[in-house]
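Colleague: from the sequence below, what's the structure:
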Amino acid sequence: MIRVLLVDDQAIVRAGFRVILNLAEDIEVVGEAGDGPTAVELAARLQPDVICMDVRMPGGDGLSATREILDRTAGRRPEVLVVTTFDLDEYVFGALEAGAAGFVLKDTDPDDLVDAVRGLARGQGLVDRSVTRRVMREFARRRPPSTDDSDALALLTAREADIVRMLAKGMSNAEIAGALFIETSTVKSHLGRAMAKIGARDRLQTVVWAYRTGVARP
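Modeller: Just a heads-up that it's a prediction; the model follows:
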């Protein structure tokens, strides 16, 4: 079972998400929090696999909570799915920097929410075509590349850079494989090596890096 912690200051939102997620046979909502500090406490005690984290909450925002949870967690860290009302919310950028693995909008389709939770539980950061690229572009504009980014870029092979660029466009492994006429397993291997070189822990952080360094451009 995928253990999920819901964090949102609106009880009605948490209730709706609980109903949606508990309908899935492989997902169980194990706790709820209405603010950041409570989320940090419950994350340590309940050890969820995925945390659905709101960003704007009185009494402690999701950005601070995400950073604290991921910094304090020993062993396998939970995956944080940022859930926000606005796709260009200022807090989203900070949450991504803090280590969040993906985000969805609160008006997302219920099936997409379930798929997002499942994807994060498998270690696959959420890269959504319709929303993520807009956020990543703005993220890249506000966060210029560092010396470490430039050093990592120099380590990528041409094929690895191509695959990272296609990933940033929102393409799946299968779509990348089809475009390059290679096997899906080969795409995974190239992508895994590229992520290791740039220090990205998941697909979403890889997309962030791609836009920040100019490997991918609007």
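Colleague: when you work out contacts or count neighbours from here on, use the C-alpha atoms and nothing else.
Modeller: Fine.
Colleague: all strands for this protein, in order.
Modeller: 2-7, 27-33, 50-54, 79-84, 102-105 (DSSP state E).
Colleague: can you give me the buried ones in the shortest one?
Modeller: Read it as strand 102-105. For strand 102-105, a neighbour-count test (16 or more other C-alpha atoms under 10 Å) marks 102-104 as buried.
Colleague: wait, what's in contact with residue 83?
Modeller: 52-55, 103-106 (C-alpha atoms under 8 Å, 6 or more residues apart in numbering).
Colleague: which residues of the chain fall in helices?
Modeller: 11-22, 36-46, 62-72, 90-98, 110-121, 132-142, 147-155, 158-168, 173-180, 184-198, 203-213 (DSSP state H).
Colleague: need these in CSV with distance to residue 82 and mean neighbour count, can you?
Modeller: Formatted as CSV, those follow (distance: least, C-alpha to C-alpha, whole Å; neighbours: other C-alpha atoms under 10 Å):
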stretch, distance to residue 82, mean neighbour count
helix 11-22, 13, 15
helix 36-46, 13, 19
helix 62-72, 8, 21
helix 90-98, 7, 20
helix 110-121, 11, 18
helix 132-142, 12, 19
helix 147-155, 25, 13
helix 158-168, 19, 20
helix 173-180, 23, 16
helix 184-198, 22, 17
helix 203-213, 12, 24
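Colleague: closest one to residue 30 among the ones you listed?
Modeller: helix 36-46 (7.3 Å; C-alpha to C-alpha).
Colleague: quick one, that closest one and strand 2-7 angle?
Modeller: Here helix 36-46 runs at an angle of 160 degrees relative to strand 2-7 (axes from the mean of the first three to the mean of the last three C-alpha atoms, to 10 degrees).
Colleague: which one of the buried residues of strand 102-105 is nearest to residue 135?
Modeller: Nearest to residue 135 among the buried residues of strand 102-105, counting by C-alpha to C-alpha, is residue 103 at 10.2 Å.
Colleague: what sits closest to that closest one if chain neighbours are left out?
Modeller: Once flanking residues are discounted, residue 103 sits nearest to residue 82: 4.3 Å by C-alpha to C-alpha, 6 or more residues apart in numbering.
Colleague: quick one: contacts for that neighbour?
Modeller: Neighbouring residues of residue 82 by C-alpha under 8 Å, 6+ apart: 52-55, 92, 95, 100-104.
Colleague: next, the second sequence, to be compared with the first:
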Amino acid sequence: MESQPDLLMAWEADDGGQAVALAAAQPPEVILMDLRMPVMDGVTATRQIRDAAVRDGVEKPKIIALTTFNRDQAVVEAVQAGASGYLLKSAEPEFLLAAIRTVHSGYSVIAPGSVHDLFQHAARTIPVAGPDLSALEPLSVRERDVFLLAAKGLSNSAMAESLFVSEATVKTHLRSVLTKLGVGTRLQLVSFAYEHRLLG
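Modeller: Alright, predicted model coming up:
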């Protein structure tokens, strides 16, 4: 990172507790968060950092979870806690740098492979008999359509084409869906869909 003219290394923490303290004292824009740390794990640290930003009324740092395994349950928990994505620790440096810039721009990143495999694997551990349709009660009929298409991974343009509306309309509906369901990113929306058994 230090070799990149547009990136500045703010600090490095030895454990989750130190990361929470440093994030409060010197808020960075992007955090690479190891999920397996002593004192406090990365999921807890992610949640505390994001919650503290909301409490203090400052912009929430974007967090990329780092894991060793592609099907790590902690990744799902990190996304639910507010992480903007995850990468494997074995990721190439160029991929890592691109991920930092991507997340900084407001998008999510995931390790190569299927994000749906990750959340589907995690959903099998949830003791739910069938789809929890009550989770979608806050949404209008059109918002439900947008929710399901977004959860399946369709882009805004693909959703607009499927629903015969403009991309601007899709973006408006998607913002409303995220707000009503209390999720911050499309990645969290996918997690929400699997958690409530709303995708096959």
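Colleague: mind checking the TM-score on these two?
Modeller: Here the TM-score for the pair of chains, by TM-score structural alignment, normalised by the length of the second structure, is 0.81; 194 aligned residues with a C-alpha RMSD of 2.6 Å.
Colleague: go through the strands of the first structure and pick out the most buried.
Modeller: Mean neighbour count (mean count of other C-alpha atoms under 10 Å) peaks for strand 50-54 among those, with a mean of 29.
Colleague: state the span of the second structure onto which it is aligned.
Modeller: Under TM-score structural alignment, strand 50-54 of the first structure corresponds to residues 30-34 of the second structure.
Colleague: who's in contact with the matching stretch?
Modeller: 41-42, 46, 61-67, 100, 103-104.
Colleague: include distance to residue 160 of the second structure when you put these into a markdown table, please.
Modeller: As requested, the contacts of stretch 30-34 of the second structure are exported to a markdown table (distance: C-alpha to C-alpha, whole Å):
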| residue | distance to residue 160 of the second structure |
| --- | --- |
| 41 | 40 |
| 42 | 37 |
| 46 | 33 |
| 61 | 30 |
| 62 | 28 |
| 63 | 29 |
| 64 | 29 |
| 65 | 31 |
| 66 | 33 |
| 67 | 34 |
| 100 | 28 |
| 103 | 24 |
| 104 | 26 |
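Colleague: quick one: which of those residues is nearest residue 191 of the second structure?
Modeller: For those, the nearest to residue 191 of the second structure is residue 65 (14.9 Å; C-alpha to C-alpha).
Colleague: that closest one corresponds to which position in the first structure?
Modeller: Aligned against the first structure - with TM-score structural alignment as the criterion - residue 65 of the second structure pairs with residue 82.
Colleague: what residue of the first structure takes the place of residue 177 of the second structure?
Modeller: Using TM-score structural alignment, the partner of residue 177 of the second structure in the first structure is residue 194.
Colleague: its match is in contact with residue 156, isn't it?
Modeller: Yes: counting by C-alpha atoms under 8 Å, residue 194 of the first structure touches residue 156, with 6.3 Å between them.
Colleague: identify the residue of the first structure aligned to residue 148 of the second structure.
Modeller: Counting by TM-score structural alignment, residue 148 of the second structure lines up with residue 165 in the first structure.
Colleague: what's near enough to touch that match?
Modeller: 210, 215-216.
Colleague: can I get the residues you listed in a markdown table with distance to residue 111 of the first structure?
Modeller: Formatted as a markdown table, the contacts of residue 165 of the first structure follow (distance: C-alpha to C-alpha, whole Å):
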| residue | distance to residue 111 of the first structure |
| --- | --- |
| 210 | 28 |
| 215 | 32 |
| 216 | 29 |
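Colleague: out of those, which is nearest to residue 176 of the first structure?
Modeller: Nearest to residue 176 of the first structure among those, counting by C-alpha to C-alpha, is residue 216 at 14.7 Å.
Colleague: how close does the aligned residue in the second structure for the closest one get to residue 95 of the second structure?
Modeller: Correspondence of residue 216 of the first structure to the second structure, assessed by TM-score structural alignment: residue 199. Look at residue 199 of the second structure and residue 95 of the second structure: by C-alpha to C-alpha, to the nearest Å, they are 29 Å apart.
Colleague: do residue 114 of the second structure as well
Modeller: For residue 114 of the second structure relative to residue 95 of the second structure (C-alpha to C-alpha), the value is 17 Å.
Colleague: first to last residue in stretch 26-40 of the first structure, what's the distance?
Modeller: By C-alpha to C-alpha, one end of stretch 26-40 of the first structure lies 24 Å from the other end.
Colleague: quick check: the aligned residue for residue 39 of the first structure in the second structure?
Modeller: Aligned by TM-score structural alignment, residue 39 of the first structure pairs with residue 19 of the second structure.
Colleague: that match against residue 26, yeah?
Modeller: No: the pair residue 19 of the second structure / residue 26 is not scored as a contact, 10.1 Å apart, by C-alpha under 8 Å.
Colleague: if we ignore the residues flanking it in sequence, what's nearest the residue nearest the centre of the second structure?
Modeller: Nearest to the mean C-alpha position of the second structure, counting by C-alpha atoms, centre = their mean, stands residue 84 at 3.4 Å. Excluding the flanking residues, the one nearest residue 84 of the second structure by C-alpha to C-alpha, 6+ apart is residue 108, at 5.0 Å.
Colleague: residue 101 of the first structure pairs with which position in the second structure?
Modeller: Checking TM-score structural alignment: residue 101 of the first structure goes with residue 84.
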